[in-house]
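1. okay, sequence plus prediction incoming.
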Amino acid sequence: MADERTTNGRTTTDEHNTICAVDIEGFGGGDRTRPNYVALREGMYTAVEQAFQRSGIPWDNCYHEGAGDSILALAPSTVGKATFAANLPTALAATLRAHNAEHPPEERLRLRMALHAGEITRDARGVTGTAIIHAARLLEAPPLKEALRTSTGLLAVIASAWFYDEVIRQHTENAPEDYVRFDVSVKETSGTGWIRLPDGARPEPPPRHEIEKREDTAPANGSSVVTVSPVVRPASPEFYQVVDAIEAIPCMQGEHTRSFVIDQLRFAGAIRYFPNRRAHVTSILRTCLDFEDGVVQLVTAISEQEPSGSLPLNRLVSLLGNGA
């Protein structure tokens, strides 16, 4: 049921919609030509439209708009949400495979998809609403990007906490056991998302072990390559010495610059945020130790924000190089 109102001569309509947003992975990367980009966009639209139809979701009854490498589609309340949960993920994976089988590598698609639902407002210029913004933030969540990057498949799906609780987990045909819960923090949005890889399996995370010296991970400002031997153990005295050294670095003292450093890490979404600076730095280091080369990534990201010869950064590198 839609609520229509007129304000200052403009008519708007409020209604509850199922929200589906998709985005092409790595759209701007690679040595692509304009015809390649056209083929990618056309392939995305064709794959999504065909997947909707195969799932029993009438594409022509949905509002949809594109923005370069993404599509926003809204289904009215007359379309059952269960069709998005039970049928759409596998249908879209199938249409993506069909597209890729007929195109060269530079025109092959991998997509991220977000599922949510909520109140939206339509006007003469399109649609808006906090639910749409939330879906867009989910689509940009680092854990979703990382899940697709490390997946063997072509599609990664993230469902909002509401959509998972109220739709997906209610019925076994929605494959609720295939979703994994992640914390999501993107811009103003902080909450929970549930991620599924309908056509691929994410590899097991590598075991935590000694970080080896690598020529390609030298900090950009000329500091020494980072090695940690032995591995710094969480909650050990050495661990807190490293926390002290990180906290003393200027770019890690401000929340904005600290967030910019975190954004450069491939596992940024796994880092738990704390408003207290020391607690946040401690959380960052703990998470880095859980990932292969995590500390190397952190020091490299910090070095890109610090001036050449930064004494606090050099102290950190020295501390790590001596095994803390």
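-> Nice, thanks for sending it over.

2. only C-alpha atoms for contact and neighbour calcs from this point on.
-> Fine.

3. after the longest helix along the chain, next one along is what?
-> Assignment by DSSP state H gives helix 34-55 as the longest helix of the chain. Counting by DSSP states H and E, the next helix or strand C-terminal to helix 34-55 is strand 63-66.

4. give me the contacts around that following strand.
-> Residues from elsewhere that reach strand 63-66, judged by Cα atoms under 8 Å, 6 or more residues apart in numbering: Ile71, Leu72, Ala73, Leu74, Ala75.

5. tell me the angle of the host helix or strand of the last one relative to helix 34-55?
-> Per DSSP H and E: Ala75 is located in strand 70-76. Note on geometry: by axes from the mean of the first three to the mean of the last three Cα atoms, to 10 degrees, strand 70-76 and helix 34-55 are set 20 degrees apart in direction.

6. name the helices or strands packed onto strand 70-76?
-> Helices and strands touching strand 70-76, by 3 or more Cα pairs under 8 Å, 6 or more residues apart in numbering; DSSP states H and E, are strand 10-24, strand 63-66.

7. pull out the buried residues from the last one.
-> To tie it back to what came earlier, the one meant is strand 63-66. Tyr63, His64 (16 or more other Cα atoms under 10 Å).

8. what segments of the protein are helices?
-> With DSSP H as the criterion, the chain has helices spanning 34-55, 82-86, 88-101, 130-139, 142-149, 161-166, 237-247, 255-263, 277-289, 294-303, 311-321.

9. okay, the angle between the third one and helix 34-55?
-> What that stands for is helix 88-101. Using the same axes, to 10 degrees: helix 88-101 against helix 34-55 is 140 degrees.

10. what's helix 88-101 in contact with?
-> The contact list for helix 88-101, computed with Cα under 8 Å, 6+ apart, reads 43, 47-48, 50-52, 54-55, 107-110, 154-155, 157, 198-199.

11. alongside the first one, take a look at this:
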Amino acid sequence: MQSEPSHGVRVKIGGNAHGPVVAGNGNVTHMNTATPEPEVASERGRRADLLAAYRVVVTTDVQRSSSRNNDGQRRMRRALEECVQAGAVALGVPQEVFEPVDRGDGLQVVMPEAVTLVDVLDTFVEGVAKALREHNQAASDAYRIDLRAAVHVGYVDQVGGEWSGTPLVHAARLVDAPEVKHVLGEAGDACLALVVSDAAKHVVDEGYCKVGPIGYRHLAVVVKETSCDAWWRLL
């Protein structure tokens, strides 16, 4: 990483991302002029809104999560948060600014400005995969976690502390690709299926990452209204 992150990491588990992206270069900041409710005024007052913030986004989803009972769901969420925290530690992001929010069986992460695609593909994803392998070695088959993760990059907005934008929607479509679910289900020892968008693949093609283009397989994604190219590899 080039420098210590200047913004906190916001993490959302599950759900659909939505909202427009304001085109432009760099970050445009302003304070939210709306009057918030008194109980949340102090929280929102600590953050400036960001429009057209260029960020790396990561969306994850736990394979076969709906097959777990209540106890299994609770354990899964705790373990998933710990594994993602391990990725943040590997990046050097302080835990006090890393804020996971449990919303189900997956996570959406908007990385700080200083975190690059290379950082995510070489360090964050590898850190998460390492933590997953350690969890699975100690867990029974019933509590094993197999994870799909999609990486994309683009302009997103943060309003009232909440992130939105088409890059988040696109990453959510990539992680739901049926072929990725199938290859992870048949993968044996692999615990993470990584999917990268066409935009994210450029840094791989240019030779910046530890794993080069030969390590990825092409994927034609057709999910809901999304039809695009992507690439995947197993960890």
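-> Okay, I see it. Note that the structure is predicted; figures quoted are calculated from it, not measured.

12. can you calculate the TM-score here?
-> Overall, the chain-to-chain superposition scores 0.75 on the TM-score scale (TM-score structural alignment, normalised by the length of structure 2); 195 aligned residues with a Cα RMSD of 2.2 Å.

13. out of the helices and strands packed on strand 70-76 of structure 1, deepest packed?
-> Burial of these is given as mean neighbour count (mean count of other Cα atoms under 10 Å); strand 10-24 ranks first at a mean of 20.

14. picking that back up, ok, which of the helices and strands packed on strand 70-76 of structure 1 comes nearest Glu166 of structure 1?
-> Proximity to Glu166 of structure 1 (Cα to Cα) singles out strand 10-24 among these, at 12.3 Å.

15. which strands and helices sit next to the closest one?
-> Using 3+ Cα pairs under 8 Å, 6+ apart: strand 10-24 of structure 1 touches strand 3-7, strand 70-76, strand 111-123, helix 130-139.

16. which among these is found nearest to Val186 of structure 1?
-> helix 130-139 (5.9 Å).

17. check contacts around Asp205 of structure 2.
-> Applying Cα under 8 Å, 6+ apart to Asp205 of structure 2 gives the contacts Gly212, Pro213.

18. hmm, try it at 10 Å
-> Contact analysis of Asp205 of structure 2 by Cα atoms under 10 Å, 6 or more residues apart in numbering lists Val211, Gly212, Pro213, Ile214.

19. trace Asp61 of structure 2 over to structure 1, please.
-> For Asp61 of structure 2, the aligned residue in structure 1 is Asp23 (criterion: TM-score structural alignment).

20. same question but for Leu234 of structure 2, I mixed them up
-> That one, Leu234 of structure 2, aligns with Leu197 by TM-score structural alignment.

21. quick check: its match touching Arg149?
-> No. Look at Leu197 of structure 1 against Arg149 with Cα atoms under 10 Å: they stay out of range, at 11.1 Å.

22. so those two - more neighbours on which side?
-> A side-by-side neighbour count of Leu197 of structure 1 and Arg149, using other Cα atoms under 10 Å, places Leu197 first with 25 against 18.

23. apart from its neighbours in sequence, what residue is nearest that one?
-> Closest residue in space to Leu197 of structure 1, ignoring its immediate chain neighbours: Ala156 at 4.9 Å, by Cα to Cα, 6 or more residues apart in numbering.

24. trace the one you found over to structure 2, please.
-> In structure 2, Ala156 of structure 1 lines up with Ala193, judged by TM-score structural alignment.

25. I'd like to know how many residues surround the equivalent of Gly127 of structure 2 over in structure 1.
-> Taking TM-score structural alignment, Gly127 of structure 2 has Ala91 as its aligned residue in structure 1. Neighbour count of Ala91 of structure 1, defined by other Cα under 10 Å: 20.

26. hmm, back to that, now do the contacts for the residue lying closest to the match of Asp61 of structure 2 once chain neighbours are set aside.
-> Once flanking residues are discounted, Asp23 of structure 1 sits nearest to Ser70: 4.2 Å by Cα to Cα, 6+ apart. When contacts are counted by Cα under 10 Å, 6+ apart, Ser70 of structure 1 touches 21-25, 27, 41, 44-45, 111-113, 139.

27. isn't Asp121 of structure 2 right up against Ala200?
-> Let me fix one detail, which is that residue 121 of structure 2 is Leu and not Asp. Yes. Contact criterion Cα under 10 Å: Leu121 of structure 2 and Ala200 qualify, at 9.2 Å.

28. any residues in contact with both of these two?
-> Shared contacts of Leu121 of structure 2 and Ala200 (Cα under 10 Å, 6+ apart): Val151.

29. before we move on, back to that, report the separation between the aligned partner of the residue nearest to Asp23 of structure 1 in structure 2 and Glu96 of structure 2.
-> Applying TM-score structural alignment, one finds that Ser70 of structure 1 aligns to Gly106 in structure 2. Computed as Cα to Cα, to the nearest Å, the Gly106 of structure 2 to Glu96 of structure 2 distance reads 21 Å.

30. try Arg144 of structure 2
-> Arg144 of structure 2 is 28 Å from Glu96 of structure 2, where distance means Cα to Cα.

31. tell me which of these two has more neighbours.
-> The neighbour count for Arg144 of structure 2 versus Glu96, taken as other Cα under 10 Å, is higher for Arg144 (19 against 8).

32. kindly state which residue of structure 1 is aligned to that one.
-> Under the alignment (TM-score structural alignment), Arg144 of structure 2 maps onto Arg108 of structure 1.

33. swap in Val221 of structure 2?
-> Superposed on structure 1 with TM-score structural alignment, Val221 of structure 2 falls opposite Val184.

34. no more questions from me, cheers.
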